[in-house]
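**Q** With the sequence up front, the predicted model follows.
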Amino acid sequence: MSHLNDMALFVEVARARSFRKAAEALGMPNSTLSRRISELEKAIGLRLLHRTTRKIELTEAGQLYFERSKRIVDEARLAHEQLGAMLEQPSGVLRVSLPVDLATFYLTPIIGEFARHYPGITFEFDLTPRRVDLVAEPFDLAIRIGKLEDSSLITRLIGRHSRHLYASPGHIEASGEPARPADLAKHECIGMLRSPIWTLHRGANKVDVAVRGRFTLNSVGMIRALAVNHQGIALLPEKIIADDLSSGRLRRILPEWQGSPVNIYAVTETRLIPAKTQRFIEFLSSRLMEV
């Protein structure tokens, strides 16, 4: 890279036929520019310039070196400009594995906004519960929620769910309202599979409650629907039930307490990702970190 930079400096001097004019155009001291060209001549073992007090002329070797250097420098600049344009407006197919509930309740409007910003990108989304193999399958990235398994994959935290307790007015009327977290053990609670313990926080206080209920499942959307239909108390992110809350279909209970936040991650096979993937991750992070 240093040699290419010195080559670019030489091209500017050769074009200007003046160290002073080239130094002014480059925004660097004349003495520094002269020293760099002298070092370049020593490095390649050729005298490139005839220097006099009045003017600079190219030697025969300097003329050949100028023509070669000009072509290389111009190609490098063009490649840099093309890369910059590609980074500004990335294109291609973006293949992403997404959790069904996150995609349905959060990401659809965010992805629509992203698509308007980057019209050159097309999308292929896999909305299944399975953990795709980012090494063996042709995905650019996966969005995952909750605790991640140890692996060699690259993970980046891009968002966080805050969760609260909700129940329908009908359920509260029929079963009563818990007054403290321990009361949840006596109520019908709608839980996630393999998560029988709800950890609740109030400031510095933390309590674990073993919940029970007739329904345990792996769909946040269905947990919400069951709660709306008076089947029990649910621990859910507020944005998922915002419409139900404003319409009165659900009420927040134990409002001083909240559940442990759930992290949202972008997972890639490598840190060396294309611009389309990098922009998508950055865009999601800018929106989901506000959750």
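**A** Everything's here; your move.

**Q** C-alpha only now, for contacts and for neighbours.
**A** OK.

**Q** Remind me which helix or strand residue 158 belongs to.
**A** Using DSSP states H and E, residue 158 falls within strand 154-167.

**Q** residues in contact with residue 28?
**A** Not one residue lies near residue 28 by C-alpha atoms under 8 Å, 6 or more residues apart in numbering.

**Q** Can you tell me the element it falls in?
**A** Applying DSSP H and E, one finds residue 28 in no helix or strand.

**Q** how close does it get to residue 15?
**A** 16 Å (C-alpha to C-alpha, to the nearest Å).

**Q** Equivalent analysis for residue 216, please.
**A** On the measure of C-alpha to C-alpha, residue 216 and residue 15 end up 75 Å apart.

**Q** Compare those two (neighbour count), which wins?
**A** Using other C-alpha atoms under 10 Å, the more surrounded residue of residue 216 and residue 15 is residue 216, with 16 against 13.

**Q** on that earlier part again, please identify the buried residues of the strand holding residue 158?
**A** 155, 157, 158, 159, 160, 161, 162, 163, 164, 165, 166, 167 (16 or more other C-alpha atoms under 10 Å).

**Q** go on, stretch 73-88?
**A** residue 73.

**Q** neighbouring contacts of that stretch?
**A** Taking C-alpha under 8 Å, 6+ apart as the rule, stretch 73-88 contacts 4, 7, 8, 275, 276.

**Q** Let me see the contact set for residue 59.
**A** 47, 48, 49, 50 are the contacts of residue 59 under C-alpha under 8 Å, 6+ apart.

**Q** Not counting sequence-adjacent ones, nearest residue to the first one?
**A** Closest residue to residue 47 in three dimensions, ignoring its sequence neighbours and counting by C-alpha to C-alpha, 6 or more residues apart in numbering: residue 41, at 5.7 Å.

**Q** The last one too?
**A** Take residue 50 and drop its neighbours on the chain: the residue closest to it by C-alpha to C-alpha, 6+ apart is residue 57, 5.0 Å away.

**Q** Which secondary structure element is home to residue 131?
**A** Using DSSP H and E, no helix or strand contains residue 131.

**Q** for comparison:
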Amino acid sequence: MELLNDMALFVEVVKAKGFRGASEATGVPNSTLSRRISALEKAIGLRLLHRTTRKVELTEAGQIYFERCKRIVDEARLAHEQLGEMLAQPSGVLRASLPVDFAVIYMAPLIVEFAERYPGITFDFDLTPRQVDLVSEPFDVAIRMGEPESSHLIARPLASLVPHLYASPRYLQRSGEPEKPADLERHECLNIIKANAWTLHRGTESTQVATSSRFKLNSVGLIRRLATLSMGIMLVPEAIVADDLAAGRLVRLLPDWHGKPMPVYALTETRLLPAKTQRFIEFFRERLA
């Protein structure tokens, strides 16, 4: 890389017909230019320039070397420009594993926006709650909610979503509105399978509430749907129910209290990512934040 830089400086000196003009064009001081060209001549064992007080002239060997250097430098600059264009408009198939409900409810409109921004990318999405194996399966990235289970993957935080309590107006009319966390114990609390309690926080204060329901569920999407159908109270991030809140199908309860923040991560096998994957992660980090 240093040799290529010196070759580029040599080309600029020749094109400017002197160190002063090259210094103005590159921003490199005269003394530095002179030292770098001398080092280049020493490295290749050829005198490239005749130096006078007013100008520099190419030697015969310098003329041959200049033509070769110019071709190499021009090719390097073109490659750099093409790389910049590739990074600006990445292409190819993006294979991603996404959490089912979060992808359908919240990520879908963001995916549309991303696809419109990068028309060269095509998508292969696998919606699954399982922890895919990014080493043996052909995924570029996996989006997951909750703390990563594997320490062998590169986890990039995208957001931290804070869960709140929600229910439908009809459910509250029928069952009453809780005024404090303890009141939730007499309500239908729509919860994920194996979770039988909610830990709620208010500032530095926290409390645990036992939850019970007639339904045992493993789908946030179904929990949300049952809540809009007045079957109970749920504890989810606002992003999941934004449309229902705007339409009045759900209202927020105990607004001073919230659940434990839920991290969202982009998981990859390596830190060396193609442009399509980099842009996907950067886009969702920006939007989810």
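**A** Received the coordinates, thanks. No experiment lies behind these values; they were computed from the predicted model shown.

**Q** ok, now which ones touch residue 147 of structure 1?
**A** residue 263.

**Q** got it, and residue 26 of structure 2?
**A** residue 12.

**Q** let's see it at 10 Å
**A** 8, 9, 12, 13, 20, 33 (C-alpha atoms under 10 Å, 6 or more residues apart in numbering).

**Q** thinking again about what came up before, of the contacts of residue 59 of structure 1, which ones are shared with structure 2?
**A** Among the contacts of residue 59 of structure 1, the contacts conserved in structure 2 (both residues aligned by TM-score structural alignment, their matches' C-alpha atoms under 8 Å) are 47, 48, 49, 50.

**Q** Quick check: residue 102 of structure 2 is in a helix.
**A** Yes - under DSSP: H, G, I helix; E, B strand; the rest coil, residue 102 of structure 2 falls within a helix.

**Q** Would you check that it makes contact with residue 224?
**A** No - the pair residue 102 of structure 2 / residue 224 is not scored as a contact, 11.3 Å apart, by C-alpha atoms under 10 Å.

**Q** Look at the two and report which has more neighbours.
**A** residue 224 (25 against 19).

**Q** Could you find the counterpart of that one in structure 1?
**A** Mapped onto structure 1 by TM-score structural alignment, residue 224 of structure 2 lines up with residue 224.

**Q** Quick one: residues contacting that match.
**A** 166-167, 190, 231-237, 240-241, 244, 250.

**Q** What about these, which are in helices?
**A** Judged by DSSP state H, the subset of the contacts of residue 224 of structure 1 located in helices is residue 244.

**Q** ranking the kept ones among the contacts of residue 59 of structure 1 by neighbours, who comes first?
**A** Using other C-alpha under 10 Å as the neighbour criterion, residue 48 leads those with 24 neighbours.

**Q** Neighbours of the residue nearest to residue 47 of structure 1, how many?
**A** With other C-alpha under 10 Å as criterion, residue 41 of structure 1 counts 17.

**Q** Including secondary structure and distance to residue 134 of structure 1, could the kept ones among the contacts of residue 59 of structure 1 go into JSON lines?
**A** Below are those laid out as JSON lines (DSSP: H, G, I helix; E, B strand; the rest coil; distance: C-alpha to C-alpha, whole Å):
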{"residue": "47", "secondary structure": "coil", "distance to residue 134 of structure 1": "54"}
{"residue": "48", "secondary structure": "coil", "distance to residue 134 of structure 1": "52"}
{"residue": "49", "secondary structure": "strand", "distance to residue 134 of structure 1": "55"}
{"residue": "50", "secondary structure": "strand", "distance to residue 134 of structure 1": "59"}
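
**Q** name the element residue 284 of structure 1 belongs to?
**A** Using DSSP H and E, residue 284 of structure 1 falls in helix 275-288.

**Q** now for that helix, which elements pack on it?
**A** helix 60-88, strand 92-97, helix 108-117, strand 141-145, strand 154-167, strand 258-268 (3 or more C-alpha pairs under 10 Å, 6 or more residues apart in numbering; DSSP states H and E).

**Q** same thing but at 8 Å, please
**A** Where contact means 3 or more C-alpha pairs under 8 Å, 6 or more residues apart in numbering; DSSP states H and E, helix 275-288 of structure 1 is packed against helix 60-88, strand 92-97, helix 108-117, strand 154-167.

**Q** between it and strand 141-145, how big is the angle?
**A** 20 degrees (axes from the mean of the first three to the mean of the last three C-alpha atoms, to 10 degrees).

**Q** and helix 275-288 of structure 1, which stretch of structure 2?
**A** Under TM-score structural alignment, the match for helix 275-288 of structure 1 is residues 275-288.

**Q** how close does that stretch sit to structure 1?
**A** The superposed stretch 275-288 of structure 2 is, by mean C-alpha distance after the TM-score superposition for structure 1, a mean 0.8 Å from where its aligned residues fall in structure 1.
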